[in-house]
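In: after the sequence you'll find the predicted model.
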Amino acid sequence: MPGTIRFRDEFAAGDVASALRDALGGIGTDEDAVINIMGNHCLAQRLEIAEAYKVAYGKDLVEDIKSELSGDFEETVVALLTPMRTLEAKQLHDAISGAGTDETTIIEVLATKTNDEIEEIKAAYKEEYDAELEEDLCSDTSGYFRRLLVSLLTAGREPDEGVDTDRAEEDARKFFEAGEARWGTEEAEINAILCLRSRSQLEATFYEFEKMADKSIEDSIKDECGGDLQEGYLAIVESTKNMAGFFAHRIYNSVRGWGTNDSHLIRIIVSRSEIDMEEIDAAYRQQYEQSLEEVIESECSGDYKKILIAVVRMQD
């Protein structure tokens, strides 16, 4: 299944930039016009609109958005106008800046990316902050969790070239022995498997492990390690087994309980909107018996709610 935002064939960046100028430049802001434009053009077209806006009016669209909008609505629109790897680099920077570390963001971004995407994020981080992502993450994390992040940042995952069943059985046995006998000293072995094997090879390994151990790999991880390391391992396993289901679960976690973690919700919806949002919606319905539109309706409000619904709703 595709994303919910798609390339529009009938498109003139200059005309849309003019409409945005009218929406932002008059007495008051026409928020509905901004929502309609942002929710109905793909990222490549939104960036083209921003360039046309600068050419025509000599002003930066993002800066005008920031001056006219506010709160979560502003954050969402700015995210929609940011190149994807730059957005993810900024989110990683925010996750390790200030008081405390947002491990959930770090894990989600790094555990779900291809080698090329990780290299692009590292380059974007360097360009934005004149710093190395690995060094900054290492200075803000520790122990086995830090080692997991370094392993992911090496972007050394093997290409998908079919499944080696013998190797899957061997790797499954390493998982089994680490868990049964000496989990806590074998993380280097586990990291190597989780961060270097192709996704299809990992799926085969998990299948072999579950036959061998008579329990799921997720249950084994939960039994044998905790904290950020557990969350990191589970993110790799769950996203490998079912990427859409993984993000559906992440959305659920961002809205359950008291209050909504809006930054997490915005990141997932914006970043997956052109990839697999329709599939994530289907997974959410299956797991939680509610559509994404329904959960946004119940958890969010105002123009912020409208823009998120515009992004998750299937375009005509």
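Out: Everything's here; your move.

In: hey, let's count contacts and neighbours off CA atoms from now on
Out: Noted.

In: packing partners for the helix or strand hosting Asp94?
Out: Secondary structure from DSSP states H and E places Asp94 in helix 84-96. On a contact count with 3 or more Cα pairs under 8 Å, 6 or more residues apart in numbering; DSSP states H and E, helix 84-96 meets helix 103-111, helix 115-129, helix 133-140.

In: what comes up buried for the shortest one?
Out: By neighbour count, and taking 16 or more other Cα atoms under 10 Å as the criterion, the buried residues in helix 133-140 are 133-134, 137.

In: cool, and the second one?
Out: Under the neighbour-count criterion of 16+ other Cα under 10 Å, helix 115-129 has 115, 117-125 buried.

In: any chance of a markdown table for these, columns distance to Ser67?
Out: Putting these into a markdown table (distance: Cα to Cα, whole Å) gives the following:
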| residue | distance to Ser67 |
| --- | --- |
| Asn115 | 37 |
| Glu117 | 32 |
| Ile118 | 32 |
| Glu119 | 33 |
| Glu120 | 30 |
| Ile121 | 28 |
| Lys122 | 30 |
| Ala123 | 29 |
| Ala124 | 25 |
| Tyr125 | 25 |
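
In: what's the farthest-apart pair in the residues you listed?
Out: The most widely separated members of those, counting by Cα to Cα, are Asn115 and Tyr125 (15.5 Å).

In: thinking again about what came up before, for the buried residues of helix 115-129, which one is nearest Glu170?
Out: Distance to Glu170, by Cα to Cα, is smallest for Asn115 among the buried residues of helix 115-129, at 24.1 Å.

In: the residue lying closest to the closest one once chain neighbours are set aside: what's it in contact with?
Out: Spatial nearest neighbour of Asn115, excluding adjacent residues (Cα to Cα, 6 or more residues apart in numbering): Ala155 at 4.4 Å. Ala155 makes contact with 114-116, 118-119 under the criterion Cα atoms under 8 Å, 6 or more residues apart in numbering.

In: and Asp160, by the same measure?
Out: 198-201.

In: out of the residues you listed, which is nearest to Arg8?
Out: Ranked by distance to Arg8 (Cα to Cα), those are led by Arg199 at 32.2 Å.

In: is it true that that closest one touches Thr240?
Out: Yes. Using Cα atoms under 8 Å, Arg199 is in contact with Thr240, at 5.8 Å.

In: next, the one to line up against it:
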Amino acid sequence: MPSPTVVPYANFKASEDGDALRAAMKGFGTDEQSIIDILTARSNAQRQEIAKYFLAEYGRDLIEDLKSELGGIFEDVIIALMYPPVNYLCKEIHKAMSGVGTNESALVEILCTKTNEEIKQIVKTYEDLYDRPLAEHMCSETSGHFRRLLTLIVTGVRDESGTIDPAMAKEQAAKLYAAGESKLGTDEEVFNRIMAHGSFEQLRLVFEEYKQLSGQSIEQAIKHEMSGELAEAMQAIVECVQSPADFFATCLYRAMKGMGTDDSTLIRIIVSRSEIDLNDIKREFERQYDRTLLSAVKSETSGDYKRALCALIGGA
């Protein structure tokens, strides 16, 4: 079972938290530590209750009040915590496609790691928020086989009937081999179709069969056969089929590697996985990189921003 770092607060009272947040933001100065202590230790559903109370009791929008009191990337973390999870991911998808250029890595990280049910919620919420179908917006911002793969994913074609077909897995592995390693050039359509349609359980079997057949892993084949964002998307699907925690640990490591920090990715993964499997991601991070996620984040961040992220990550 996935292991979260943020769970519902046992002695939760929306009125107490709402009053405490109001006090933290009233008058001169802001008590940032109180805001961190409350919001990082409540589940998202509880934060929504606090926001409802805040509106009913004070006639004020809690998100707007927080925005006016906080600033910079610390504000980004706190506001990310306040949106319902699916709304937050839709905002991140929209941001990835807004302005000049497209952040393909963010699209891959959000869309290629989701089940059909999660994709359905994202597609519906995106259209509600932006009055534009996600598939249509994505088609105008991406191209080629990468666009085709993402389109297949957001149209929800992944089979989640729960049935696993070993004979079909053998057949699909042979098709992947024929579309890549065994010929000159690559038939990306075959890869797209199989990667977007198969359930994660079925794909796990396909990848095992592929290794039996070709003598090398599907990751190695993708590296040889593809490049750019399509290769990145394929690798993301493969890693999430095998271990989502492994995939997200790698994303976090990359976000902190080298000069500068990719704060958007850091915030998005820590916030969006905190109620799902952040404990598993922490374990995987330490196993792969021989240091705790907490120590890595501490060395890359500072101030209230650091305190908020560390509170969500929890003890080493």
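Out: Arrived safely, thanks for sending. Computed from a predicted structure; not experimentally measured.

In: one step back: turn the contacts of Ala155 of structure 1 into CSV, including distance to Glu177 of structure 1.
Out: Shown next, in CSV, are those (distance: Cα to Cα, whole Å):
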residue, distance to Glu177 of structure 1
Thr114, 28
Asn115, 29
Asp116, 32
Ile118, 31
Glu119, 33
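
In: show me where structure 1 has its strands.
Out: With DSSP state E as the definition, structure 1 shows no strands.

In: picking up where we left off before, out of the contacts of Asp160 of structure 1, which is most surrounded?
Out: Counting neighbours by other Cα atoms under 10 Å, Gln201 comes out on top of the contacts of Asp160 of structure 1 with 25 neighbours.

In: if I look at that one, how far off is Ile193 of structure 1?
Out: Per Cα to Cα, to the nearest Å, Gln201 of structure 1 is found 10 Å from Ile193 of structure 1.

In: now do Trp183 of structure 1
Out: Per Cα to Cα, Trp183 of structure 1 is found 15 Å from Ile193 of structure 1.

In: out of these two, which sits in the busier spot?
Out: It is Ile193, of Trp183 of structure 1 and Ile193, that has more neighbours when counted by other Cα under 10 Å, with 20 against 17.

In: which non-adjacent residue is nearest the more buried one?
Out: Leaving out its chain neighbours, Ile193 of structure 1 is closest to Asp171 (Cα to Cα, 6+ apart), at 7.0 Å.

In: cool, Gln202 of structure 2 as well?
Out: Spatial nearest neighbour of Gln202 of structure 2, chain neighbours left out: Ile164 (5.4 Å); criterion: Cα to Cα, 6+ apart.

In: got it, and Thr30 of structure 2?
Out: Nearest one to Thr30 of structure 2, counting by Cα to Cα, 6+ apart, is Ala24 at 5.6 Å.

In: my guess is the one you found meets Asp37, correct?
Out: No. Ala24 of structure 2 lies out of contact with Asp37 (Cα under 8 Å); the separation is 11.2 Å.

In: which of the two has more residues huddled nearby?
Out: When Ala24 of structure 2 and Asp37 are compared for neighbours, Ala24 comes out ahead with 18 against 14, by other Cα under 10 Å.

In: structure 1: which residue goes with the more buried one?
Out: Per TM-score structural alignment, the equivalent position to Ala24 of structure 2 in structure 1 is Ala23.

In: its match: what's it in contact with?
Out: Ala23 of structure 1 makes contacts with 29-31, 33-34, as judged by Cα under 8 Å, 6+ apart.

In: ok, how many other residues are close to Ala99 of structure 1?
Out: 7.

In: which residues sit in contact with it?
Out: Here Ala99 of structure 1 is in contact with no residue (Cα under 8 Å, 6+ apart).

In: what does it align to in structure 2?
Out: Aligning on TM-score structural alignment places Ala99 of structure 1 opposite Val100 in structure 2.

In: how far away is its match from Glu141 of structure 2?
Out: With Cα to Cα as the criterion, Val100 of structure 2 and Glu141 of structure 2 are 10 Å apart.

In: ok, back up a step: so how far is Ser97 of structure 1 from the match of Ala24 of structure 2?
Out: Distance, Ala23 of structure 1 to Ser97 of structure 1, by Cα to Cα: 34 Å.

In: next: Asp136 of structure 1.
Out: Distance, Asp136 of structure 1 to Ser97 of structure 1, using Cα to Cα: 10 Å.

In: pretty sure Gly314 of structure 2 is touching Thr5, no?
Out: Yes. Checked against Cα under 8 Å, the pair Gly314 of structure 2 and Thr5 is within contact range at 6.4 Å.

In: compare the two and say which is more crowded by neighbours.
Out: Thr5 (21 against 17).

In: quick one: residues contacting the more buried one.
Out: Applying Cα under 8 Å, 6+ apart, the residues near Thr5 of structure 2 are 274-279, 312-314.

In: which one (most neighbours) among those residues?
Out: For those, counting by other Cα under 10 Å, the largest number of neighbours falls to Leu278: 26 neighbours.

In: what sits closest to Val154 of structure 2 if chain neighbours are left out?
Out: Looking at Val154 of structure 2 with Cα to Cα, 6+ apart, the closest residue is Ile119, at 6.1 Å.

In: burial count for the residue mapped onto Cys300 of structure 1 from structure 2?
Out: Mapped onto structure 2 by TM-score structural alignment, Cys300 of structure 1 lines up with Thr301. When neighbours are counted by other Cα under 10 Å, Thr301 of structure 2 registers 17.

In: just the contacts of Asp160 of structure 1: which are in helices?
Out: Among the contacts of Asp160 of structure 1, DSSP state H puts 199-201 in helices.

In: need the residues you listed in a markdown table (columns: distance to Arg8 of structure 1).
Out: Shown next, in a markdown table, are these (distance: Cα to Cα, whole Å):
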| residue | distance to Arg8 of structure 1 |
| --- | --- |
| Arg199 | 32 |
| Ser200 | 33 |
| Gln201 | 37 |
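
In: just those now: which is nearest Glu51 of structure 1?
Out: Minimum distance to Glu51 of structure 1 across these is 37.5 Å, recorded for Arg199 (Cα to Cα).

In: mind checking what the closest one lines up with in structure 2?
Out: Aligned by TM-score structural alignment, Arg199 of structure 1 pairs with Phe200 of structure 2.

In: and the helices in the stretch 151-300 of structure 2?
Out: Using DSSP state H, counting those that start in this stretch, the helices of the stretch 151-300 of structure 2 run over 166-179, 188-197, 200-214, 218-225, 228-242, 244-256, 263-273, 278-289, 293-300.

In: closest to Glu109 of structure 2 out of those?
Out: Taking Cα to Cα, helix 228-242 is the member of the helices of the stretch 151-300 of structure 2 nearest to Glu109 of structure 2, at 7.1 Å.
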